[in-house]
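Enquirer: The amino acid sequence is not available; the structure is as follows:
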C-alpha cells in the first residue's frame, strides 16, 4: 500500500506592517495551512489574503487558536478557567470561519498553537475543553493533535474526526511531548536533517525521540513551522525526501482516532 501524508504549516502570523515568514512560498509546498486567528499573531487584514491564497493553491485551511499573547507569540503559559478557555477557542474559530467564508473558502480543521498546544498535550481535561468547544461550533471539524500525547487521548475519547501530527523541526521527549524551546537542539534548522528524520519517522510509523526511543503512532500530517529562517527550505526538503521515496503528499481525511 502506498504511504500518504499531509504537510501542514503555521502561517498568517504577520501583524499590521510587521511581516512574519514567507507564506506564499510555503503554500506552494504544503497541503494544509494553520492560520493564526489574531490572539498570538495575525490580524483581520492578514487572515483573509492568507486564506484566499491557500484556497487558490488547493491547500486545506485550519484555524490556529492560541493564548492572547501577541508579545510572547503565544508561547507564554497561561492559567485560565476551562470555561473561559473554551470561549477563547470558540471566539477564534468563529473569526476564522467568518474570514474564510468572505473569501469563498472554508475552515476544515483546527490546531492549537504554542503554549496552549503544549499544555493541552500534557493535560487531557484541557484538551477536551478546547476540542469540545470547537466541535460545538462545527461538529464536522477535523481536530489536529500532537500524536502520542494527551491531545491524542482526548480525540480518542471524543471519537471526532482527527489528524495526528508530528513535527519536522522540533525535537521530542520520551513522552512524545516537544523539547522546550529554551533547551539546546529543541528547534531543528538544518533542512537535510529535517527531511531525513521525517522520512525515517513516516516509514517507521513512529515518533523517534532524542534518546532514540520509537513511539508507534498514526502519522497523518507533518508540521513545518513558518516562522524560522529556513522554513521554506525545510518544507522543500521534507517534501522532496518523502516523494523521492514513494510517499504521496495530500490532505488528511480526518478519520476518527482509535488505539487499534
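Expert: Structure's in. What do you need? These numbers come from a predicted model, not from an experiment.

Enquirer: all contacts plus neighbour counts: C-alpha atoms, from now on.
Expert: Noted.

Enquirer: Which residues belonging to stretch 41-61 are considered buried?
Expert: For stretch 41-61, the neighbour count (16 or more other CA atoms under 10 Å) marks 41-44, 46-48, 50-55, 57, 59-61 as buried.

Enquirer: quick one: which of those residues sit in strands?
Expert: Among the buried residues of stretch 41-61, the members falling in strands are 60-61 (criterion: DSSP state E).

Enquirer: The buried residues of stretch 41-61 in helices, which ones?
Expert: 44, 46-48, 50-55 (DSSP state H).

Enquirer: here comes the other one, which I'd like you to weigh against the first:
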C-alpha cells in the first residue's frame, strides 16, 4: 500500500491564544512540527501539544525558526552563522526536554517560515542550521526539494525528508510563491486534496504555470492555521484513504 506522511505546524499557541486547533489536527496527521518558542509558542502550551502528540503516537519534530515572534518568524534576519547554529541547538534541546517529560522525543527538525525559505539558497545560514542540528545528534531534517541545505545536510550524514505543501503554490523554479502574492495559498479544498494525492501517487506537484515538478516528497504539510484547516485536513485524509494510501510517519 502506498504511504505518505502528513505534517502540520503546531504548538504555536502563546499565552492561551490559539493559532490552530492542535488536538483536532493531531488526530489527523502523522507528524507534528512543534514550535519552540522562538517564532511562537510558550513552554506551557508547547508542553500540551507534545503531550497530545505522545498520546496519539504522532511523531514530534522541532519547528525551529528565527527569534522573531513579532513577525511570526516570517522575516529573513541577517544573523551571524555561529549564533544561528547555537540557537538551532538551543531550540531542539528545549523542545526535546519538554517532549521527554511527556513520554516522547524530538525525532526530526523542520525550519519555520523565513528560515525555511532562506536556507533554500543561502549556504551560510543553511550550514549554520545543519551544524546546529548535527551538534544535537543525527536527527533528520525536513526541507524543500532543491534546497542548498539538502546537500549540506547529507554531507554531514543527516537524513533529509523532502517535503511538499498541500495548500501552497509553487513557482516553475520549485520554490514557494511568496505569501505577499495573491496566489500564494490554495484555498479550494478539492484542489488541495488533489495536490496531496498527486504527491502521494506520482511524487510531483504542478506549478502555477503548469510545469510539473518532480519533488519525491516523503511528507506533505497541511497548515493548521489556515481557515477551515481541520475540515480540509479531514477531507484530505478521507480522500487518501479512499484511494488506498496509508497515512504514516516517515520514521
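Expert: In hand now; what should we look at? Bear in mind that the values here come from a model prediction, so they are computed numbers and not experimental data.

Enquirer: from the ones in helices among the buried residues of stretch 41-61 of the first structure, which is closest to residue 198 of the first structure?
Expert: residue 54 (23.5 Å; CA to CA).

Enquirer: For that closest one, give me its contacts.
Expert: 27, 33, 60-61 (CA atoms under 8 Å, 6 or more residues apart in numbering).

Enquirer: same thing with residue 52 of the second structure?
Expert: So residue 52 of the second structure contacts 23, 26 (CA under 8 Å, 6+ apart).

Enquirer: Quick check: it vs residue 6 of the second structure, distance?
Expert: Distance, residue 52 of the second structure to residue 6 of the second structure, by CA to CA, to the nearest Å: 16 Å.

Enquirer: again with residue 16 of the second structure
Expert: 26 Å.

Enquirer: Would you confirm that residue 203 of the second structure contacts residue 219?
Expert: No - using CA atoms under 8 Å, residue 203 of the second structure is not in contact with residue 219; the gap is 10.3 Å.

Enquirer: Compare neighbour counts for the two and give me the winner.
Expert: residue 219 (28 against 16; other CA atoms under 10 Å).

Enquirer: who's in contact with the aligned partner of the more buried one in the first structure?
Expert: Matched by TM-score structural alignment, residue 219 of the second structure corresponds to residue 221 in the first structure. Residue 221 of the first structure makes contact with 5-8, 163-166, 252 under the criterion CA under 8 Å, 6+ apart.

Enquirer: can you pull out the helices in the stretch 51-200 of the first structure?
Expert: Under the criterion DSSP state H, counting those that start in this stretch, the stretch 51-200 of the first structure carries helices at the ranges 82-102, 114-122, 124-137, 150-158, 191-204.

Enquirer: need the ones you listed in a markdown table with mean neighbour count and distance to residue 177 of the first structure, can you?
Expert: Compiled in a markdown table, the helices of the stretch 51-200 of the first structure are given as follows (neighbours: other CA atoms under 10 Å; distance: least, CA to CA, whole Å):
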| stretch | mean neighbour count | distance to residue 177 of the first structure |
| --- | --- | --- |
| helix 82-102 | 18 | 21 |
| helix 114-122 | 22 | 7 |
| helix 124-137 | 21 | 13 |
| helix 150-158 | 22 | 9 |
| helix 191-204 | 18 | 15 |
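
Enquirer: what's the closest of those to residue 181 of the first structure?
Expert: helix 114-122 (10.4 Å).

Enquirer: tell me what that closest one is packed against?
Expert: Applying 3 or more CA pairs under 8 Å, 6 or more residues apart in numbering; DSSP states H and E, we find helix 114-122 of the first structure packed against helix 124-137, helix 150-158.

Enquirer: Could you rerun that using 6 Å?
Expert: Helix 114-122 of the first structure is packed against helix 150-158, with contacts defined by 3 or more CA pairs under 6 Å, 6 or more residues apart in numbering; DSSP states H and E.

Enquirer: Quick one: the residues in the second structure that the helix it packs on pairs up with.
Expert: With TM-score structural alignment as the criterion, helix 150-158 of the first structure aligns to 148-156.

Enquirer: How about stretch 186-206 of the first structure?
Expert: Using TM-score structural alignment, stretch 186-206 of the first structure lines up with residues 184-204 of the second structure.

Enquirer: got a list of contacts for the matching stretch?
Expert: Stretch 184-204 of the second structure is contacted by residues 4, 166-169, 177-178, 213-216, 236 when judged by CA atoms under 6 Å, 6 or more residues apart in numbering.

Enquirer: ok, which pair from the residues you listed is furthest apart?
Expert: For those, and using CA to CA, no pair is farther apart than 4 and 178, which are 25.6 Å apart.

Enquirer: With neighbour numbers in mind, choose between these two.
Expert: Higher neighbour count among residue 4 of the second structure and residue 178: residue 4, with 22 against 15, using other CA under 10 Å.

Enquirer: My reading is that the more buried one is in a strand; is that accurate?
Expert: Yes - secondary structure of residue 4 of the second structure (DSSP: H, G, I helix; E, B strand; the rest coil): part of a strand.

Enquirer: measure the residue nearest the centre of the first structure to residue 163 of the first structure for me?
Expert: In the first structure, the centroid-proximal residue (CA atoms, centre = their mean) is residue 111; its distance is 5.1 Å. For residue 111 of the first structure, the distance to residue 163 of the first structure (CA to CA) stands at 10 Å.

Enquirer: residues shared between the contacts of the two?
Expert: Common contacts of residue 111 of the first structure and residue 163 (CA under 6 Å, 6+ apart): residue 144.

Enquirer: any idea how far the closest residue to residue 157 of the second structure other than its chain neighbours lies from residue 107 of the second structure?
Expert: Leaving aside its chain neighbours, residue 157 of the second structure sits nearest to residue 138 (7.5 Å; criterion: CA to CA, 6 or more residues apart in numbering). To residue 107 of the second structure, residue 138 of the second structure is 9 Å away according to CA to CA.

Enquirer: joint contacts of these two?
Expert: Counting by CA under 6 Å, 6+ apart, nothing touches both residue 138 of the second structure and residue 107.

Enquirer: count of residues packed around the equivalent of residue 171 of the second structure over in the first structure?
Expert: In the first structure, residue 171 of the second structure lines up with residue 173, judged by TM-score structural alignment. As a burial measure, residue 173 of the first structure scores 17 neighbours (other CA under 10 Å).
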